[in-house]
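J.: model the structure of this input:
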Amino acid sequence: MPVVREIEAAGYRSLRSIRFPGGPLSVFVGGNGTGKTNLYRALSLLQAASTGTLTRALAAEGGMDSVLWAGPRRKAEPARVRLSAELFEESTGQAYTYAVEVGISPPVTAAAFALEPQVKRERLTVQAGARPVTVLDRDGPAGFVRDEDGRKRPFGTDLLPTETALAALQDAVRFPELQIVRQAFAAWRFYHDVRTDTASPLRRPCLAVTTPALAPDGADLAAAFATLTHIRGDTADLDAAFADAFPGARLVVPRPDREARFGVIFSEYPQRVFEPPELSDGTLRYLALAGTLLAYRLPPFLALNEPETSLHPDLTELLARMIVRAAQRSQVWLVTHSERLAAAVAEYGGVRPRLVLKRDGATWIDGLRLSGAFSDEDE
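T.: As a prediction, this is how the structure comes out:
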């Protein structure tokens, strides 16, 4: 599966124009209001482009009026959100660069509402040798795509302004490069909205279905634990992470029937299993993070947004160790406002945290050159 080698975003919220590399473990730390979450959201919007939900996702954020860069623009510069990612497949040596631009149209349009986000441009290039080859090029409704023989073809379908060609052209045999990129984006997982309130799905049993990777909302946590316990038959890492966090306590995962469940036995009450509705928010969140980072099979790209929320500070280093361990099986992206967590990940993972800051009102990363490389990369 291709890895993320570079990300570019422009015109989106506080992201005036920024391009930076990705690595096996990327750590972004910064205070509130610096725009670090917008870096995270930009990635999720690229995934939405692959599933055909990009314009809906932007509309759900408040529409183009809310998501567009609000600062000054150059004269005649269009008001658009521009997103791009370069993916690299090590086994083939091929690099795939997908870019999409979204804006709004004049009030009168036959195929979209007046204020609805609309796809203006799309391009996919593939590079295996000295020169990249454009396999998808769209400008408004017109454009071409190369088939499996390398010949340029019209899209063969009437694309709505709210549709991405990446999602609409589903013929994997005729358009294999699109399929590779689409699958790569779709496999990404984002964990930022795992609730622990009384109505949280984490506090309820779930269907007993083999669950190699936790769902983004954590609703199948019990099934993820059951998969590790009763299918993989190896809970050494999970047990160690739990014991380190809660000395003397034990995670209990009974063999499921139609539903999967879990509970905790604390040393003070050795005869009683505490069910999820009885667990504290911090305990439940730590368990959800363990289910995310120690799952049977991790997604190829895993993004965490402020995972330290609701955790006791004493658990920070344990969380850092789980993140570093996960980066050995997946490409991990961490966004945090906890300098302590960033420092712990740096210590255990040997990576340099990147400080996110504001520069002239725009989100920037300390040490980032305009060329898209970090000034310390050669160190």
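J.: switch to C-alpha atoms for all contacts and neighbour counts from now on
T.: OK.
J.: please name the nearest non-neighbouring residue to residue 219.
T.: With sequence-adjacent residues excluded and distances taken as C-alpha to C-alpha, 6 or more residues apart in numbering, residue 219 is closest to residue 201, at 4.9 Å.
J.: next one: residue 10
T.: Using C-alpha to C-alpha, 6+ apart, the nearest residue to residue 10 is residue 17, at 4.1 Å.
J.: element containing that neighbour?
T.: Using DSSP states H and E, residue 17 sits in strand 15-21.
J.: buried set for that strand?
T.: 15, 16, 17, 18, 19, 20, 21 (16 or more other C-alpha atoms under 10 Å).
J.: max pairwise distance over those residues: which two?
T.: Maximum pairwise distance among the buried residues of strand 15-21 (C-alpha to C-alpha): 17.0 Å, between 16 and 21.
J.: this one next, for a side-by-side:
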Amino acid sequence: MPLSAVSIKNYRSVRKLWLPVEQLSIFVGANGVGKTNLYKALALLRAAADGTITRAIAEERGLNSVLWAGPRTDRKPVRLVLKAVFDELEYGLEVGLPHSYEIEVGVRQPTEAAFVLEPLVKAERLTIRSGGRDVVMMERNGPAVMLRKDKGKRESHEFAVLSSETALAAFRDGARYPELEAVRRELLGWRLYHDFRTDAGSPIRQPSHAITTPTLSSDGHDLAAVLATLSVIREDTTALDAAIDDAFPGARLAAGEKGSLCQMSLRFPDMPRPFAAHELSDGTLKYLCLLGALMGYRLPPLIALNEPEASLHPSLLAPLARLIASAAGRSRIWIVTHSEELAGHLLEEAGKRARRVIKSAGATGIEGLKLSGEFADDDEDEDE
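T.: Predicted coordinates for the structure are as follows:
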């Protein structure tokens, strides 16, 4: 059920955007144009799936910091609106075709029981495409939730959720609400990698528990287990060895179990001994994290990378582009970057041009993006 588009309204510098999501989506632009807001919007959608979106907004200094702060055309309360649209895949006649999930977050009204500046979930909606028409499978307005279960029967739940909760996370009966469960699991499967701690106290520099780990966690603390899973469990490190040699010519990575822990080390051709994780440079360790994120035993349905080039030597950008191009064959990849050089390598390796993020009249936009959600240069390519 791959993500095909994202709609963002009233989020920080984003007034209104409808973004198509491709197998590989690359966004490049200068500082201050709002690139990171595109990435953070994905993180908030994922937080809706585990019910933590209001907490995540509070941690961003609350709605006053999160809502669109530009000029407004009316005095109505502004709401943050996020929507994820999924490709229509054959999902079985009993279940139907997942189509979209939308959530609205706003401020407290005088009649609502909540803290004065608390972010509140105002509405949610899950729609599927069935029989050539849109069918609402879940609709939430305030504390009231309407659900359709098997055979389309409607049921209503009054005061079913608090304003700090999401219906998407609250109703987890996959047998009764399979479409809701499918979307929730899809969103929870996303992995967003913003940064990896590489200081001396970082958990990445420590051994991991010896547990088969197919996918790297968002903070990378289980990197040794991810790499050891490829070596010990899959017993095939051909692609991994080639990727290491591409980035660090002549180097050899070792990852395996030692008792109840997994450890890793990197041996360079000009050094007499291997270097353990706690001895590696920040840039080398970060690159290994990116490698683990993009080469895991099982990749998530969506991988989002925010400024993956940070702390990397320029010589690593071409190998990174090759890693990303390869991973795009197994997962949808979303990249936000400052680096024109990385964007150039991605064009060369994946044949995918970067979309330029711009700001006009204070609002974040994408150069060449039309209201239809298509790019003007795509039309030019078809003409050629």
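J.: and the TM-score between them?
T.: Once the chains are overlaid, their TM-score stands at 0.96 when taken by TM-score structural alignment, normalised by the length of structure 1; 376 aligned residues with a C-alpha RMSD of 1.4 Å.
J.: list just the nearest of the buried residues of strand 15-21 of structure 1 to residue 29 of structure 1.
T.: Looking across the buried residues of strand 15-21 of structure 1 and measuring by C-alpha to C-alpha, the closest to residue 29 of structure 1 is residue 20, at 15.0 Å.
J.: right, and that closest one touches residue 7 too?
T.: Yes. Applying C-alpha atoms under 8 Å, one finds residue 20 of structure 1 in contact with residue 7, separated by 5.7 Å.
J.: mind putting the buried residues of strand 15-21 of structure 1 in JSON lines, distance to residue 146 of structure 1 included?
T.: Below are the buried residues of strand 15-21 of structure 1 laid out as JSON lines (distance: C-alpha to C-alpha, whole Å):
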{"residue": "15", "distance to residue 146 of structure 1": "32"}
{"residue": "16", "distance to residue 146 of structure 1": "32"}
{"residue": "17", "distance to residue 146 of structure 1": "30"}
{"residue": "18", "distance to residue 146 of structure 1": "29"}
{"residue": "19", "distance to residue 146 of structure 1": "27"}
{"residue": "20", "distance to residue 146 of structure 1": "29"}
{"residue": "21", "distance to residue 146 of structure 1": "28"}
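J.: out of these, flag the one nearest to residue 40 of structure 1.
T.: Checking the buried residues of strand 15-21 of structure 1 one by one against residue 40 of structure 1 (C-alpha to C-alpha), the nearest turns out to be residue 15, at 11.2 Å.
J.: check contacts around that closest one.
T.: 9, 35, 38, 39, 69, 362, 363, 364 (C-alpha atoms under 8 Å, 6 or more residues apart in numbering).
J.: ok, which stretches of structure 1 are helices?
T.: 36-51, 54-60, 64-67, 165-168, 176-186, 221-226, 236-245, 281-293, 316-326, 339-349 (DSSP state H).
J.: between the ones you listed, which one is nearest to residue 150 of structure 1?
T.: Comparing the helices of structure 1 by C-alpha to C-alpha, helix 176-186 comes nearest, at 10.6 Å.
J.: find me the equivalent region of the closest one in structure 2.
T.: Against structure 2, the aligned range for helix 176-186 of structure 1 is residues 178-188 (TM-score structural alignment).
J.: so for that stretch, what gets flagged as buried?
T.: Neighbour-count burial for stretch 178-188 of structure 2 flags 178, 179, 180, 181, 182, 183, 184, 186, 187, 188 (criterion: 16+ other C-alpha under 10 Å).
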